[in-house]
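*Asks:* Kindly return the folded structure for what I paste below:
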Amino acid sequence: MTRPANQTRSDAVRNRDLLVTAAREILAEQGLDAPMSAVAKRAGVGQGTLYRHFPDRLTLATAVLEENVRDIEQVASRPDATLADVLGVVTWQMIRSTAFIGIVRISGEESSQDLADRVRATVARLPTETHSTDDIMLAIAMVSGAVHGPTPEAREATVRRAWALLGLEIGPVAPGH
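*Replies:* Modelled structure (predicted):
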């Protein structure tokens, strides 16, 4: 018996959502090198389903990290947005997602570079009298290297110290929604 077309589409959308949610968790825990099989297993779908939606790791990571970049863009688009506000969101993402740290540092891969370029363009639009966009992006990359600790709280404390050493103020450490 064949399913109605709309049920098939509904299943595909549900599976994609399950995969992105599972990938967000796995990538946050293990970073961009996490095994694709772990994502399929966490989502409760077969690897064939995973590869139908996401032919490779980078495509999957891009789908997950797209939301992180949108959060940064959304905060930066507020009329009263400051660099500190954006750095607060970036910090939140750094301490909760190993994969996000990866996109800050990636170069060469087109889709990941696109995400990193969007972060750069967002930072470039913010008012700042003392720091160039290149300096801010370098600071973000440097601080991302300081992210370590057994808990988000420990990682946040370390990252706050790193920002302070660089003389950059950060806003509330929170998601950008």
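*Asks:* going forward, measure contacts and count neighbours with C-alpha atoms only.
*Replies:* Fine.
*Asks:* Give me the three-state assignment for the nearest residue to residue 24 once chain neighbours are set aside.
*Replies:* Nearest residue to residue 24, sequence neighbours excluded (CA to CA, 6 or more residues apart in numbering): residue 64, at 5.8 Å. Judged by DSSP: H, G, I helix; E, B strand; the rest coil, the three-state class of residue 64 is helix.
*Asks:* Share the number of residues neighbouring residue 64, please.
*Replies:* Around residue 64 sit 22 other residues, with neighbours defined as other CA atoms under 10 Å.
*Asks:* distance of it from residue 78?
*Replies:* Separation of residue 64 from residue 78 (CA to CA, to the nearest Å) stands at 23 Å.
*Asks:* mind checking how far residue 113 is from residue 69?
*Replies:* 12 Å.
*Asks:* to compare against the first, here's another:
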Amino acid sequence: MQTATPVQRRATRPRADALRNRERIVTAAREMFVEFGPDVPLDEIARRAGVGNATVYRNFPDRDALVREVVCSVMDRTSEAAERELAETGDAFEALSRFVHAAADERISALCPMMSSTFDQHHPDLEAARRRIEDLTERLMERACLAGRLRPDVGVGDIMIAVAQLSRPPAGTGCLSHDRFVHRHLQLFLDGLRAPARSELPGTAATMEDLRRA
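*Replies:* As a prediction, this is how the structure comes out:
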């Protein structure tokens, strides 16, 4: 079996500067989608990223590809926050709380609605990122519940709905000016999740499948 030469390996591996450019584009796009919505001109994204238009199109052939990459990036960053909290050995409910606040900081509420209107929701990259964040959130909740700190009548969907609803308005409608309310209202919600429960919740716990059907 013939092995690749060092020159061949370097030719197939993205250069470090190319990877940095791609990351700068995704970061700039995430910021501008939050500020202005998904229709912000790609030329403006290139300008904020400090790269040429050709570099944007070389990495992302169309707007759908860039939006999908941004949404997956946000979901991956949120999953990494969940993994950090799962690695902690302290109070399980406080770990869940920190994760919820971190998810709000990633502005999932502003970016995820783009999925239904901009590109295929069943793209493999998107489904993998979604499954990862759902699994990690469920593990955080199970740990808090087993510790007797989380009321047992809530589901992963309840958490996701709260993060999406309480961290609105959506992108491009002045959401940055509402930052001072987001964490305050999320903390009120989180306090209502603590065990023992002080009231009986109507209906049943929301699952992620419930949200997808909705």
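*Asks:* Neighbour count: residue 113 and residue 69 of the first structure, which is higher?
*Replies:* More crowded of residue 113 of the first structure and residue 69, by other CA under 10 Å: residue 69, with 23 against 17.
*Asks:* and that one, what does it touch?
*Replies:* By CA atoms under 8 Å, 6 or more residues apart in numbering, the contact list for residue 69 of the first structure reads 115, 118-119.
*Asks:* Mind giving me the packing neighbours of the longest helix anywhere in the first structure?
*Replies:* Ordering each helix of the first structure by length in residues (DSSP state H) puts helix 5-30 first. Counting contacts by 3 or more CA pairs under 8 Å, 6 or more residues apart in numbering; DSSP states H and E, helix 5-30 of the first structure packs against helix 36-43, helix 47-53, helix 57-76, helix 98-105.
*Asks:* would you turn these into JSON lines with distance to residue 151 of the first structure?
*Replies:* As requested, these are exported to JSON lines (distance: least, CA to CA, whole Å):
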{"stretch": "helix 36-43", "distance to residue 151 of the first structure": "22"}
{"stretch": "helix 47-53", "distance to residue 151 of the first structure": "30"}
{"stretch": "helix 57-76", "distance to residue 151 of the first structure": "20"}
{"stretch": "helix 98-105", "distance to residue 151 of the first structure": "13"}
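*Asks:* middle-most residue in the second structure, spatially?
*Replies:* residue 75 (2.9 Å; CA atoms, centre = their mean).
*Asks:* and whatever residue of the second structure lines up with residue 54 of the first structure, what does it touch?
*Replies:* Under the alignment by TM-score structural alignment, residue 54 of the first structure pairs with residue 60 in the second structure. Counting by CA under 8 Å, 6+ apart, residue 60 of the second structure makes contact with residue 66.
*Asks:* The nearest residue to residue 149 of the first structure once chain neighbours are set aside: neighbouring residues, count only.
*Replies:* Closest residue to residue 149 of the first structure apart from its sequence neighbours, by CA to CA, 6+ apart: residue 155 at 4.9 Å. Other residues within reach of residue 155 of the first structure, judged by other CA under 10 Å, total 19.
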